[in-house]
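J.: Fold the following for me, if possible:
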Amino acid sequence: ATRGPPKSIDFTDDLEINLFDGLPFSSHALVKNQLVVLSGMAKTGRSTQIPQWCAEICLSAQYQSGRVVCTQTSRQQAVDLALCVADEMDVNIGHEVGYTIPHETCCSSDTILRYCTDDMLLREMMSDPFLEHYGVIIIDQAHERTVCTDILLGLLKDILLQRPELRVVVLAIPPMTDKLLSRYGSAPLISVQASTPAGVVHSNSGNKDYFFSALRLVLEIHRTKEEGDVVVFLASNEEVHSAYTILQRECTRLGAELGRMVPVVLCPVQGRLVPVQTEQQGATGCRRVFLSTQQGEDMWWPTESVNFVINTGVQKKLVYHPRIRANSEVLRPISQCQADVRKQLSGPTGKCFCLYPEDSKLSAENSPQILESNITPTVLFLKRMEIAGLGQCDFIDRPDPEGLMQALEELDYLAALDDDGNLSEIGIIMSEIPLDPQMAKMLTIAAMLSAPSCFLEPPAGMTHEAVQCHRKFQHPEGDHFTLINIYNAFKQCQREQYLSAKKWCLGYFLDHSALKTAESIRSELTDTLNRIELPISEPSFGTKTNTHNIKRALLAGFFMQIARDVDGSGNYFILTHKHMAQVHPLSSYGAQAHKLGLPEWVVFHEYTLSENNCMRTVSEISPQVFLRIAPVYFFYNLPPSESKDILQDMLEPDGASKQNDETQKATAVDSDANGGCAVVTPTYDRCVIQ
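T.: The predicted model follows:
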């Protein structure tokens, strides 16, 4: 069937008229339609004015259908927008307007408009699958194509059928708006016109030397003495930190007549962009140079001061490969969608320098993250939603079948599925815990791995001192145990108060905010486990029994991430996909390999295909314990290798022939509510959560 063009409503300028006070066309659109698509670039007020207008509509209906929630793709954006809107509405934050982000809630029973990250709204669906608390749901930044936003859009299509009174507003920019209109049929389109974009200057040369070209351009801009801050979009976090170091050095060589120039790193930390604070920020005659990656494109910029944007046109992304269960780092061009967003940041009087030719062929829209990520947690969540009565998720872009099969296989290995492919009791427990399924059995380790890295990068000339400080926490059993050492020492410092925790962290080159985040994550996990009445073992860190139990808990989740040193020199063979890797230089093993030697068998947390193919967060394991923990149906499906033969000999020392598949399965899986440890023999000790 064909349809006519979408009903279109145009607003000009940048929404200077407050929609909270009412605009007749937009109000009519939402009253008469369940779903409205709004097209608007950055700096149009879409994320502040539209939610206020929706709150007014709910207020006029006396909240009979519920209140308003607006999703964001980053934590910082959710907090900043809530603060801005509360100020515009002249109300107190946490009352009429609030926010919810991971590990932090600022809301009350009076909250009528709530900003939250898209993953938090998904978590809310665990207890309220049809989101009946809300009358209007606003999905902002849909063009960023995060996994959580795509799932929300897929599930909302079914929820709208179940709740005719619900209203949904999707905020995006072209070409995502075109895709949404073709998907939802008769939805009206509201177009918000931005002010005239900045002047754009393209480079005619290729962008092979984009990094140094960008830095040279920063210095040239500063020498012109034109006022305004500069935003530089680089490809990766490593490039951002390198640029910061170089610009800091160059700043000392600038003449006093040019004024101060201060580089500011915007670090992506768990969904936030954290600026490095400096004394010069905001000072008269001081130019800030913001250094960021693609995570900073749609953030809450100080747009009144930004006058120059330098767009390198490339980005480094991690792309997940289901077949080898690993990420690879790839350098690729940005999309035209990203380029358009960046052009808007400097406003009509500014300039945007694109370090690539104007005729470069950029992809039209952002690539969906759901096509490039490990979707095992996503499949676990969707299985939980099936129990709640929601139908199949209507994906905008359906995940690759290989990725779906690998996710289902991994959940099966973890005993999260029953024989019919539905969630088992263990799977339901895993879905309640806001972690990757593999980490659902280790509280402190999971908290430390889920938080940002706790290790600070030392200042120039202090690397040796930082290494010596970090060595004091190193544990002979491996990096996972080192993380527990650091966490326990941090907690002890807090209890004894012999030194402020911030000063203690600074003295040991540790990140205080990262450790506070880990503390918050662990507290939240403990509350979740108490709520679902799941027992937690008493901590007895340092004992042999506890060490053994921690390793068993690690293997219960990460039995697919086992490697063996094949030549005694640190060349590790990864059993699941036959790739070779080395231990990361910052690992405790990497630092003391010359003294203690490297373990033969290890379990690792993360492996990335890159120039050096390093494994991060590595601990020694016993192959005998691996054989007891790993599910039989996983072990016998391992690809052939010398390492597998060694394990096979341990399993069958007399060389007896393998049992048939039915016998293997009969001896394979026994589990309890505390861990679901699948083992090779019918007698074993049970795993508990620590």
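
J.: alpha carbons only for contacts and neighbour counts from here, please
T.: OK.

J.: In this model Glu620 seems to touch Glu477, though I could be wrong.
T.: Yes. Look at Glu477 against Glu620 with C-alpha atoms under 8 Å: they come within range, at 5.9 Å.

J.: which of these two has more neighbours?
T.: Glu620 (22 against 17; other C-alpha atoms under 10 Å).

J.: pretty sure that one contacts Ser588?
T.: No. Counting by C-alpha under 8 Å, Glu620 stays clear of Ser588, with 11.2 Å between them.

J.: any common contacting residues for these two?
T.: Residues touching both Glu620 and Ser588 by C-alpha atoms under 8 Å, 6 or more residues apart in numbering: Gly478.

J.: mind checking how far the closest residue to Ile375 other than its chain neighbours is from Arg123?
T.: Nearest residue to Ile375 in three dimensions, chain neighbours excluded: Ala407, at 6.3 Å (C-alpha to C-alpha, 6 or more residues apart in numbering). To Arg123, Ala407 is 19 Å away according to C-alpha to C-alpha, to the nearest Å.

J.: before we go on, could you also do this sequence so I can check it against the first one:
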Amino acid sequence: MPSMASSNSSDAAKINQGTKSDFIPRRQKIEQHRKNLPIAAVEKRLLEEVSNNDVLIIVGETGSGKTTQLPQYLFNGGFCRNGGIIGITQPRRVAAVTVAKRVAEECGVPLGQKVGYAVRFDDVTSSSTRIKYMTDGLLLREALLDPYLTKYSVIIVDEAHERTVHTDVLLGLLKTVQKTRSQGASDMLNNDHSKAENSMLLAKENDGQCTNVEKHRRGKKLSPLKLIIMSASLDAKIFSEYFGGARAVHVQGRQYPVDMLYTYQPETDYIDAALITIFQIHLEEGPGDILVFLTGQEEIESIQRLVQERLPKLPESKRKLLVIPIFASLPSEKQMKVFMPAPIGFRKVILATNIAETSVTIPGIKYVVDPGMVKVRTYDASTGIEPLIIVKTSKAQALQRSGRAGREGPGKCYRLYPENEFYKLKDSTTPEIKRCNLSNVILQLKALGIDDIVGFDFLEEPDRMAIIKSMELLFLLGALTDESKLSDPVGHQMARLPLDPIYSKALIVASQFNCLEEMLIVVAMLSVESIFYAPREKLEESRTALRSFSSPEGDHLTLLNVYRASEEFFEKSKLVSGNEKAEKNLRKWCKENFINSRSLKHARDIHSQIRKNVEQMGLRVTSCGDDMLPLRRCLAASFFLNAALKQPDGTYRALSSGLMVQIHPSSVLFRMKPECIIFDELVRTNQNYVRNVTRIDFLWLAELAPQCYALQE
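T.: Take a look at the predicted model:
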């Protein structure tokens, strides 16, 4: 059993939430809850600060109520008086959606009217929306159509401490937009625009039909933009300095005392230490659920199995422990189990990835077990590989995790490392912009008219080599000209699609290969979390189910088969039972076939949205039917940078990087070893693996991508 030392490091005051009887109407309970939030005490002061400062940084601890309440305070304070919108960005779509639903309920309005949300492939807003939650990436895309974001009076960048690549780029863009709007825009009509157009815009405005953008094209003065940066990290200095010494204010969170317990010695096996600590808490501590942070699905399923194996060995009265996993690719109906209270007399132990750090709040947690590790995706510009590696958490992450034990009452956090190790951790996580492929970011910036990428005012400079490699990739895909400008039409078309550049290219090429219908499905399926769900206890059954969809040509065609089979099943079911019953039947079909119904639904939504996108762009949506040769050739013409050739020893050499790789065990081609393949992604776990693989003819590469490959004599 890990020997733990106690260190009570929580200095936050305990705040009495108060309790109300169950018969009080829900509306009254909601109002009481809002009044009890720590941020309610400083509502007036916050409105004054926003009025007096064009840029304001708010540091608010988790649980303070800043995300749900501040937009409502601003709305009630008149910041939407002239029809402007309060926009709130979130790094994760799950947060944007769930918070918007909560705020709509608090306001007593249907979602999509006064309060709405917009995330990639899902827009629940209307012309009456005044409080709009969205992902930071979506606001970046809005800037393509409206460079000055004229419909927004206030923009709140929430969870800025997470430092996602979209957040960092958005801050750079907003810095320019905010400055321009504060100064007021000059006449944006080019000199060669006729007086007739100006008169036409004036006439439209007089008729009340003139849009914001058109008003500003007539040279009207842009209204100032209020910009609020919200962070849960106590270090606001980097944001304040970036915005020229902007004012920062602190909002106290609701945090009960949390006892910190450390091990006396470093743990050689944190999985084993976590397992022992779960039973230590269960057998020795009072009531309350346990939240254990792990790095991924494999670790979670391993501990889940070990806990369930050991439970029968405990005295019967001590066996009431319910193990519930939560990770991104878990089907949504299984994810929802973490929010359900445990049966009377039972204790829940929730095994979670870092999805539980900030994205979701799980009620009932009193004990947190933190091994101090996290899995992150990094990018090596020299090889193009994006390995998933396990690293130590930052101090900021460790604090977020421990805070989960003190949301509803005093709690305990078991850190599975010595206390002196905590002080050696990095203060915050390395910003994503320093560890990701920048090709999508560069494409977006080019589309916004920002051609000098190196000179862009980033919060922190990305690696110069990463910029160069990403520019090379875009050039080879045909998105950039020799002068590094967006090409016409391919570069502009790619920028219009809310997808990874390679996927955008695949759709554009597919219209020429007469297989756009099939490529739309493939791209939609590649854009979601794992489609197949293979629980360890039913591994053989899930493999048998997968074989029924498998294509001997590879994974892309297998995904196409799954989608087509699900659509055929759904349409037949709809004819017999109607739409609602058909949806229910489809979820049952997914379960029987070990398919993640949440991922499949998301893929169907994405398919619908990107189909509209390509149709608006004028691309021909045609099908190659059952002849998969055009689709495979199209994959080679789009994914040519992700090609690999079989070597004499059975491994593969990735042609663009020279790296030795292996086909991932989850691939239908894992045992087949075709001569030449294209792949969707290259990841490093214990080895270099290529995932989502399709068989191609080696000679196609020189034919379809001569800019990259030439036939050797």
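
J.: Got a TM-score for the pair?
T.: Scored against TM-score structural alignment, normalised by the length of structure 1, the superposed chains reach a TM-score of 0.84; 615 aligned residues with a C-alpha RMSD of 2.7 Å.

J.: what about Ala407 and Arg123 of structure 1, which has more around it?
T.: Set Ala407 of structure 1 next to Arg123 and count neighbours by other C-alpha under 10 Å: Ala407 wins out with 21 against 17.

J.: Work out for me the element the equivalent of the more buried one over in structure 2 sits within.
T.: Matched by TM-score structural alignment, Ala407 of structure 1 corresponds to Ser470 in structure 2. Using DSSP states H and E, Ser470 of structure 2 sits in helix 464-476.

J.: Name the next helix or strand following that helix along the chain.
T.: Past helix 464-476 of structure 2, the next helix or strand by DSSP H and E is helix 490-496.

J.: for that following helix, packing partners?
T.: helix 439-447, helix 501-512 (3 or more C-alpha pairs under 8 Å, 6 or more residues apart in numbering; DSSP states H and E).

J.: what's the closest of the ones you listed to Val522 of structure 2?
T.: helix 501-512 (9.3 Å; C-alpha to C-alpha).

J.: got the buried residues for that closest one?
T.: Pro501, Ile502, Tyr503, Ser504, Lys505, Ala506, Leu507, Ile508, Val509, Ala510, Ser511 (16 or more other C-alpha atoms under 10 Å).

J.: Would you reformat those as a markdown table and include distance to Val338 of structure 2?
T.: Formatted as a markdown table, the buried residues of helix 501-512 of structure 2 follow (distance: C-alpha to C-alpha, whole Å):
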| residue | distance to Val338 of structure 2 |
| --- | --- |
| Pro501 | 36 |
| Ile502 | 36 |
| Tyr503 | 34 |
| Ser504 | 37 |
| Lys505 | 40 |
| Ala506 | 39 |
| Leu507 | 38 |
| Ile508 | 42 |
| Val509 | 43 |
| Ala510 | 42 |
| Ser511 | 44 |
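
J.: thinking again about what came up before, what residues does the residue nearest to Ile375 of structure 1 make contact with?
T.: Counting by C-alpha under 8 Å, 6+ apart, Ala407 of structure 1 touches Asn374, Ile375, Thr376, Val379.

J.: and Lys66 of structure 2, what pairs with it in structure 1?
T.: Looks like Lys66 of structure 2 aligns to Arg46 there (TM-score structural alignment).

J.: Not counting sequence-adjacent ones, nearest residue to that match?
T.: Gly40 (6.5 Å).

J.: same deal with Asn561 of structure 2?
T.: That would be Phe549: by C-alpha to C-alpha, 6+ apart, it lies 5.8 Å from Asn561 of structure 2.

J.: what's near enough to touch the residue nearest the centre of structure 2?
T.: Most central in structure 2 under C-alpha atoms, centre = their mean is Arg92, positioned 4.2 Å from the mean C-alpha point. Counting by C-alpha under 8 Å, 6+ apart, Arg92 of structure 2 makes contact with Thr135, Ser359.

J.: about what we covered before: kindly reformat the contacts of Ala407 of structure 1 as a markdown table containing neighbour count.
T.: Formatted as a markdown table, the contacts of Ala407 of structure 1 follow (neighbours: other C-alpha atoms under 10 Å):
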| residue | neighbour count |
| --- | --- |
| Asn374 | 21 |
| Ile375 | 23 |
| Thr376 | 21 |
| Val379 | 16 |
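
J.: before we move on, the earlier item: turn the helices and strands packed on helix 490-496 of structure 2 into CSV, including distance to His33 of structure 2.
T.: As requested, these are arranged in CSV below (distance: least, C-alpha to C-alpha, whole Å):
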stretch, distance to His33 of structure 2
helix 439-447, 40
helix 501-512, 45
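
J.: Please pull up the equivalent of the residue nearest to Asn561 of structure 2 in structure 1.
T.: Residue pairing (TM-score structural alignment): Phe549 of structure 2 is matched to Phe473 of structure 1.

J.: Enumerate every residue touching its match.
T.: Per C-alpha under 8 Å, 6+ apart, neighbours of Phe473 of structure 1: Thr482, Asn485, Ile486.

J.: Filter those down to just the ones in helices.
T.: Counting by DSSP state H, the members of the contacts of Phe473 of structure 1 that fall within helices are Thr482, Asn485, Ile486.

J.: Just the buried ones from the residues you listed?
T.: Thr482, Asn485, Ile486.

J.: so who does the last one touch?
T.: Contact criterion C-alpha under 8 Å, 6+ apart gives Phe473 as the residues in contact with Ile486 of structure 1.

J.: Quick check: the aligned residue for it in structure 2?
T.: Matched to structure 2 by TM-score structural alignment, Ile486 of structure 1 sits across from Val562.

J.: ok, now how distant is its match from Val690 of structure 2?
T.: 21 Å.

J.: excluding its backbone neighbours, what's nearest the residue mapped onto Cys634 of structure 2 from structure 1?
T.: Using TM-score structural alignment as the criterion, the counterpart of Cys634 of structure 2 in structure 1 is Ala553. Among residues not flanking Ala553 of structure 1 along the chain, Lys441 sits closest, at 5.9 Å (C-alpha to C-alpha, 6+ apart).
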